[in-house]
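> predicted model follows, preceded by the sequence.
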Amino acid sequence: MKTTQCALAALVFSTPLMAADWDGTPVPADAGPGNTWELHPLSDDFNYSAPASGKSATFFERWSEGFINPWLGPGETEYYGPNSSVESGNLVIKASRKAGTTKIHAGAIHSNESVTYPLYMEARVQVTNLTMANAFWLLSSDSTQEIDVLESYGSDRPSETWFDERLHLSHHVFIREPFQDYQPKDDGSWYPNPNGGTWRDQWIRIGTYWVDPWTLEYYVNGEHVRTVTGPSMIDPYGYTGGTGLSKPMQVIFDAEHQPWRDTQGTAPPTDEELADPSRNKFLVDWVRFYKPVPDTNGGGPGNGSISVEKEAEDFDNVGGYFSDGQSQAISTYTTGATTAINYVNREDYADYTVTVPEDRIYNITYNISSGITGGRIDFLVNESGTWSNKTQTAVPNAGWNNFQPLSGGTVYLEAGTHTVRLYGAGTHDWQWNLDKFTLSN
């Protein structure tokens, strides 16, 4: 939603009570027990004007042109101030040819202030039809810690279909001298369009909840689609010195030509593509940021304590591809005082009937163990006969039978009875053992 010209004039004299574009769109992440979400002042609905050259005072309250330091960008990228603007209710990040060169002028802006966890951040965007990256990301001032809320490569070239149909949801930790770089490379870091086809011809809500230094939750169009948690996923080589993603970071929106794509045979945009206004603009309708704060209202709807616990062995049905010589794909066993399921291999699953008392977002917690690296547990819900994958959670290697609580992110469920599937989706033939899982607020 965008305001009219009259409403824009009124916005100059707005108060915090005036509506923003995201009003009525709930925050999909859970603020935690006893907390509620408080809007951070960096949030911007871009309902003002900031021309390509000169920008405006309203723009400069939050943002600056270019990168967070004098670097001009990767590969053939050359960040160029006039290729960012605010017009027609959108932030516009444009790509164009630098005349007489192979360089690509690309828009980029960064936040004046740094932000830190816990923080939920979300933008409504439409990506370019170019082989360049469309990026919404955070970076520490020393360029050693990075959170990529969005990297998207939308192009209608036949060779680019795989990238065109996926969003990259990731992070980096670096050592600068000698240079070392880690980012997750599991399948879950590339999120395919659940409806099939491209992402570029639609508006997308893309969000990340930076829960703490060791936990990131990713959300696409209000659905929790990925969680990375623990040292094995955030920083397995200790590049942060044991601190995880702990440094304050600035927010960046930009377009980039990334050289790694050249090495895979992806040619940079052509002059014709860069000159086409229907292709060369990365649009941001709004961006919002929230901090969890204590809920001083209390007692409101949905504020009561809810905990729905399901023992793993109480499954309705199991299936999959590996039986390990067992009578069925998944077995039940007892270790000490714990009864759990085991022989869960890649592509095995267990189905459960779960009843919840309220329409709300629920926290998922698994009591789980694994003795391998590369395990993943997915939480699916049967919606009118179709399995919808709600969350994907990497399972850390803490040892078989060493059951530990693991945050599985959040899922929105309406009051009533649901059929839930827990799916072994990692890369290893073996996956995990499970004692129980819990849905709570």
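Sure thing, it's come through. Numbers count the residues shown, from 1 in each chain.
> C-alpha from now on. contacts and neighbour counts both.
Fine.
> got a list of what residue 419 touches?
The contact partners of residue 419, taken as C-alpha atoms under 8 Å, 6 or more residues apart in numbering, are 351-354, 381-382.
> now, of the residues you listed, which are buried?
Neighbour counting by 16 or more other C-alpha atoms under 10 Å classes 351-352, 381 among the contacts of residue 419 as buried.
> please compare the first structure with the one that follows:
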Amino acid sequence: MKKISVLIALCFGLFGHSQEESKSYGPPKPPMGKRWVMNPDFSDEFNGTELDTTKWLDHHPTWIGRPPGLFLASQVSVADGYLQLKGEHMGKDTIVHAYGKDQTFNIAGAAVVSKKKTMFGYYECRVKAAATTMSTTFWLSTVGSFQGPNECDSYGLELDIHESIGREGDFDGSYFASGMHSNAHFWYNDCEGKRHDYRAPQVRFEDERLTSENFNVYGAWWKDESEASFYYNHRLPKHQRFYDKIKKKPFDQPMYMRLVSETYPFPWIELPGKEELADPSKNVVYYDWVRAYELVDVAGNYPNGNLEKELQRYAESVIFDEAVLELPKSKALGIPLSYKANENRLLVMELWDGGNKKLMEKSMEVLPGYGHLTFDLHPKTALKKGGTYRITAKLRPLGQGVKKVLDTNTLMLYLR
């Protein structure tokens, strides 16, 4: 078990997960010539006793919450290895004057917001929803507005990686209690001052389980200004093209990360009742971790390269793109492969003939992260057209004379 809290003493095994399970998640294969590295400004394991205020705010700086749910810093805590957002009834109505009018609140919600903005990359979290109709969310959005293509217009952006509730009920949005739901909003203010919510088609993963039954991993690869791909647990990804009728490349601004538990309006979602909000086994959202990755050149230095080593993030490995590779006979052989490394490692490539004779060996140092590269071999021995060869890749620790092998893989090579 990674973590045990007082609550799970009553339900052993519900919250725990192995280190190997954690390593099985992460970004998809990077493009050729790139590698994923962790971005520490938006990554947190929540293993301390309080919120890391160098990274996060315990409130939403521009939004107090959707009535009747008011964001309160008192509802944010870090304990037992989790970021915890608690929903509670406030006991009495509270009037808050905001946005030019008085609003009534009587439910306490919570919001955690990144201090920095981020742009393209892979973002994921492992979270267990509260078993109420309070939301469990993981999203990115801009603050303020940006000049539109007509100079008199403006726009803002929101990428909802996941949003859900934790229980079903007799309301329109009951489906929101299971699976994964992802939306991309292009908030557009036209030249007449009218505001529009232009959305890309929703990405949705179905699941029979409620989001509050156990932890799930929700991820998104914000690829560029035009598209994103979404990931739910170990399923194949689903893809989304952003709304581009106003701007051809709409998602062109950096955004803040949000982890929020709020109320939704009836009849879409009913408000949580006092009884469920008073039940500590139901009223807390548990974020196990949040992790962010960015793409860099596979051989490029990265100033924050220690997080992979600190977390032992990867089951270190070397992976060929395919089991059998067919190449034209040439003096140079380009072998595509990927690797995962928690620190600087030595990648060794061996070329063998059909008679199990080693023809050559070449090595290179690779940097921490998840990389995708072409390893060039230049055999001194003339290879035969139509011949079949074997290539063995080994990932080793650095150090002269170190023979330990962290992982090995084999590829069959055919020369046409």
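That came in fine, so what should we check first? Note that the coordinates shown come from a computational prediction; the quantities given were computed from them, not determined experimentally.
> please state their TM-score.
Superposed pair, TM-score by TM-score structural alignment, normalised by the length of structure 2: 0.60. Supporting alignment: 280 aligned residues with a C-alpha RMSD of 3.4 Å.
> got a list of what residue 366 of structure 1 touches?
Residue 366 of structure 1 neighbours (C-alpha under 8 Å, 6+ apart): 404-408, 434-438.
> mind listing the helices for structure 2?
For structure 2, the helices defined by DSSP state H cover 19-23, 274-277, 307-311.
> mean neighbour count, those helices: which tops it?
Compared across these, helix 274-277 shows the largest average neighbour count, a mean of 17 (mean count of other C-alpha atoms under 10 Å).
> where in structure 1 does it fall?
Aligned using TM-score structural alignment, helix 274-277 of structure 2 spans residues 271-274 in structure 1.
> over to stretch 225-232 of structure 2?
With TM-score structural alignment applied, stretch 225-232 of structure 2 matches the range 213-220 in structure 1.
> circling back: out of the contacts of residue 366 of structure 1, grab the one that's most surrounded.
With neighbours taken as other C-alpha atoms under 10 Å, the top of the contacts of residue 366 of structure 1 is residue 408, carrying 28 neighbours.
> just give me the match in structure 2 for that one.
Counting by TM-score structural alignment, residue 408 of structure 1 has no partner.
> element containing residue 408 of structure 1?
Element membership of residue 408 of structure 1 [criterion: DSSP states H and E] is strand 399-413.
> picking that back up, just the buried ones among the contacts of residue 419 of structure 1 now: which is nearest residue 229 of structure 1?
residue 381 (22.1 Å; C-alpha to C-alpha).
> coming back round to it: save the helices of structure 2 as TSV, and put in distance to residue 209 of structure 2 too.
Output for the helices of structure 2, formatted as TSV (distance: least, C-alpha to C-alpha, whole Å):
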stretch	distance to residue 209 of structure 2
helix 19-23	19
helix 274-277	19
helix 307-311	30
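> which residues touch residue 191 of structure 1?
Counted by C-alpha under 8 Å, 6+ apart, residue 191 of structure 1 has contacts 166-169, 225.
> filter these by whether they're kept in structure 2.
Comparing the contacts of residue 191 of structure 1 with structure 2 on both residues aligned by TM-score structural alignment, their matches' C-alpha atoms under 8 Å, the contacts found in both are 166-168.
> just the closest of those to residue 242 of structure 1, please.
So of these, ranked by how close each gets to residue 242 of structure 1 (C-alpha to C-alpha), first place is residue 168, at 25.3 Å.
> wait, residue 146 of structure 2 touches residue 157, no?
No. In terms of C-alpha atoms under 8 Å, residue 146 of structure 2 does not count as a neighbour of residue 157; the distance is 9.4 Å.
> where in structure 2 does the helix or strand where residue 318 of structure 1 lies align, residue-wise?
For residue 318 of structure 1, the element it lies in under DSSP H and E is strand 317-319. Aligned using TM-score structural alignment, strand 317-319 of structure 1 spans no residues in structure 2.
> so which elements touch that strand?
strand 349-356 (3 or more C-alpha pairs under 8 Å, 6 or more residues apart in numbering; DSSP states H and E).
> what helices or strands is the strand it packs on leaning on?
When contacts are defined as 3+ C-alpha pairs under 8 Å, 6+ apart, strand 349-356 of structure 1 sits against strand 307-311, strand 317-319, strand 416-424.
> nearest to residue 259 of structure 1, out of those strands?
Closest to residue 259 of structure 1 of those is strand 416-424 (C-alpha to C-alpha; 34.6 Å).
> next one: the following helix or strand past the closest one to chain centre, how far?
Once the chain leaves strand 416-424 of structure 1, the next helix or strand it forms, by DSSP H and E, is strand 430-440. Relative to its parent chain, strand 430-440 of structure 1 has a centroid offset of 23 Å by C-alpha atoms, centre = their mean, to the nearest Å.
> what's strand 430-440 of structure 1 packed up against?
Checking 3+ C-alpha pairs under 8 Å, 6+ apart, strand 430-440 of structure 1 ends up next to strand 307-311, strand 338-345, strand 360-370, strand 375-383, strand 399-413.
> and the strands in the stretch 151-300 of structure 2?
154-164, 178-189, 195-199, 203-210, 216-222, 227-232, 238-241, 255-261, 284-297 (DSSP state E, counting those that start in this stretch).
> closest one to residue 67 of structure 2 among those?
Among the strands of the stretch 151-300 of structure 2, strand 255-261 comes nearest to residue 67 of structure 2, with 12.5 Å by C-alpha to C-alpha.
> that closest one maps to which residues in structure 1?
The alignment places strand 255-261 of structure 2 over residues 249-255 of structure 1 (TM-score structural alignment).
> which residues are in contact with the matching stretch?
67-68, 93-95, 106-116, 132-141, 145-146, 282.
> among these, which lie within strands?
93-95, 106, 108-115, 133-140, 145-146, 282 (DSSP state E).
> for ChimeraX, what selects the buried ones among these?
Per 16+ other C-alpha under 10 Å, the buried members of these correspond to this ChimeraX selection:
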select :93,94,95,106,108,109,110,111,112,114,115,133,134,135,136,137,138,139,140,145,146,282
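> could you export the helices and strands packed on strand 430-440 of structure 1 as TSV, including distance to residue 127 of structure 1?
As requested, those are exported to TSV (distance: least, C-alpha to C-alpha, whole Å):
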stretch	distance to residue 127 of structure 1
strand 307-311	40
strand 338-345	37
strand 360-370	29
strand 375-383	28
strand 399-413	27
